[in-house]
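quick one: sequence plus predicted model below, questions after.
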Amino acid sequence: MASRHVSQVIGRTPDQVYEFAANPANLPRWAAGLANSPVTIDGDRLLVDSPMGQVTVRFVPHNDLGVLDHDVTLPSGTVVNNPVRVLSHPNGAEILFTVRQIELSDEEFERDLEMVAEDLRRLKELLEAQSS
C-alpha cells in the first residue's frame, strides 16, 4: 500500500487553522473530497454524505498538538485512517495530510491525491480571506 503526503502552507496561525479545520460545521466549506453537505453529529462520530456515499468519520479528541487524525468508515465497511497535522511554519501554518492507497487503483489514488490538494487549497483560500 502506497502513502503520500500532501501539504499546504496557510498564512494563519497554527491555532487558527486547527480550530477552523477541526470544526465539523466547516467541513463542507473546504473538504469537498469528504463532505459535500452539512455534517450530522452523532456522539463522537460524524455522518457525512461524501462523493463515495455515506461515510462515518471519527476524529481524535480536540487537542493542543494540531493533530486532526480521523478514521473514515467507507460504505464497504473498510476503515481508512487519515493522519493530518497542523504544523508551525515560518509563513504561518502548514497542514499535512497523509493519503493512503487503500482499495484504490493507481489512477484512483492519483485522483484522491489531487482532491486532497484541492481541499487544502480551498482551506487556505477560506482562511486567508478571513480578517485576522
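That came through, no problem. Numbers count the residues shown, from 1 in each chain.

from here on, just use CA atoms for contacts and neighbour counts.
OK.

now do the longest helix along the chain: distance to the chain's middle.
Taking DSSP state H as the criterion, the chain has its longest helix at helix 106-129. In this view, helix 106-129 has its centroid 9 Å away from the chain centroid, taken as CA atoms, centre = their mean, to the nearest Å.

which helices and strands does it pack with?
On a contact count with 3 or more CA pairs under 8 Å, 6 or more residues apart in numbering; DSSP states H and E, helix 106-129 meets strand 3-10, helix 27-30, strand 92-100.

wait, Val116 touches Trp30, no?
No - between Val116 and Trp30 there is no contact under CA atoms under 8 Å: 10.0 Å.

common neighbours of the two, please.
Contact with both Val116 and Trp30 is made by no residue, according to CA atoms under 8 Å, 6 or more residues apart in numbering.

list the contacts of the most centrally placed residue in the chain.
By CA atoms, centre = their mean, the chain has its centre lying nearest to Ala31, at 6.1 Å. Under the criterion of CA under 8 Å, 6+ apart, the neighbours of Ala31 are 116, 119-120, 122-123.

quick check: it vs Met115, distance?
Using CA to CA, to the nearest Å, Ala31 is found at 9 Å from Met115.

equivalent analysis for Pro83, please.
16 Å.

number of nearby residues for Gly77?
Using other CA atoms under 10 Å, Gly77 has 10 neighbouring residues.

check the gap between it and Gln54 for me.
11 Å.

stretch 3-19: which residues count as buried?
Neighbour-count burial for stretch 3-19 flags 6-18 (criterion: 16 or more other CA atoms under 10 Å).

comparison target, given below:
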Amino acid sequence: MQSRHVSIVVPASVDDVYGFASDPRNLPQWAAGLAQSEVELRGEDLVVQSPMGEVLVRFAPRNALGILDHDVVLPSGPVVTNPLRVFSHPDGAEVVFTVRQIELTDEEFERDCGMVAADLARLRELVTRGAPTA
C-alpha cells in the first residue's frame, strides 16, 4: 500500500481556509469526491451522498491546529481514515490531504489522487474569491 500527499497553496489565511473547509455545509461546494449533495447531521456523524453511495463522515473536533482528519464509513462497512491538514505557508495556507491506496488498483489510486487534487483546487478557488458559507 502506498500513500501520497496531495497539496495546494491557497493565498489566504489559515483561519479563512480552515474555517471554510471545516464547515460541513460547504463540503458539497468543494469536496466532490466525498459529498455530492447537502450534508445531513445524524448525531455526531455527517451523512453524505458520495460517488460510493451514502457514507458517514466523522471529522476531528474543531481545533486551533488546522487538523481536518476524518473517518469515512463506507456503505460496505469499512472505515477509511483520511488525514487532512491546513497549515501556514509563506504565500498563505497549505492544504495537505494524504491519499492511501488501501485496496485500490494502481489506476484507481491515480484516479483518486487526481480527484483529491481537483477538490483542493476548488477549495482554493472558493476561498480565494471569498465564497460565502452555504
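Noted; the coordinates are in hand. On a predicted model such as this, the values are computed, not experimentally measured, just so you know.

one step back: may I ask which of the contacts of Ala31 of the first structure has the most neighbours?
Among those, Leu120 has the most neighbours (other CA under 10 Å), with 25 neighbours.

residue contacts, the closest residue in space to that one that isn't next to it in sequence?
Spatial nearest neighbour of Leu120 of the first structure, chain neighbours left out: Gln8 (6.1 Å); criterion: CA to CA, 6 or more residues apart in numbering. Applying CA under 8 Å, 6+ apart to Gln8 of the first structure gives the contacts 94-96, 117, 120-121, 124.

just the buried residues from these, in PyMOL please.
Buried subset of the contacts of Gln8 of the first structure, written as a PyMOL selection, criterion 16+ other CA under 10 Å:
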select buried, resi 94+95+96+117+120+121+124
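
with distance to Glu103 of the first structure as extra columns, can I get the contacts of Gln8 of the first structure in TSV?
Below are the contacts of Gln8 of the first structure laid out as TSV (distance: CA to CA, whole Å):
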residue	distance to Glu103 of the first structure
Glu94	28
Ile95	25
Leu96	22
Ala117	20
Leu120	23
Arg121	25
Lys124	29
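
would you mind measuring from the residue lying farthest from the centre of the second structure to Arg58 of the second structure?
In the second structure, counting by CA atoms, centre = their mean, Pro90 sits farthest out from the average C-alpha position, at 22.1 Å. Using CA to CA, one gets 30 Å for the distance from Pro90 of the second structure to Arg58 of the second structure.

can you redo the helices and strands packed on helix 106-129 of the first structure as TSV with distance to Val39 of the first structure?
As requested, these are arranged in TSV below (distance: least, CA to CA, whole Å):
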stretch	distance to Val39 of the first structure
strand 3-10	24
helix 27-30	8
strand 92-100	20
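
could I get the contacts of Ala31 of the first structure as JSON lines with distance to Ala2 of the first structure?
Converted to JSON lines, the contacts of Ala31 of the first structure look like this (distance: CA to CA, whole Å):
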{"residue": "Val116", "distance to Ala2 of the first structure": "15"}
{"residue": "Asp119", "distance to Ala2 of the first structure": "20"}
{"residue": "Leu120", "distance to Ala2 of the first structure": "20"}
{"residue": "Arg122", "distance to Ala2 of the first structure": "25"}
{"residue": "Leu123", "distance to Ala2 of the first structure": "25"}
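
out of the residues you listed, which is nearest to Asn36 of the first structure?
Using CA to CA, Asp119 is the member of the contacts of Ala31 of the first structure that lies nearest Asn36 of the first structure, at 11.6 Å.

so what's that closest one up against?
Contacts of Asp119 of the first structure by CA under 8 Å, 6+ apart are 30-33.

same question, Gly66 of the first structure
14-15, 18, 85-87.

can you check Arg100 of the second structure too?
Arg100 of the second structure makes contacts with 1-4, 109, as judged by CA under 8 Å, 6+ apart.

how much space between it and Met1 of the second structure?
Distance from Arg100 of the second structure to Met1 of the second structure, by CA to CA: 7 Å.

that'll do, ta.
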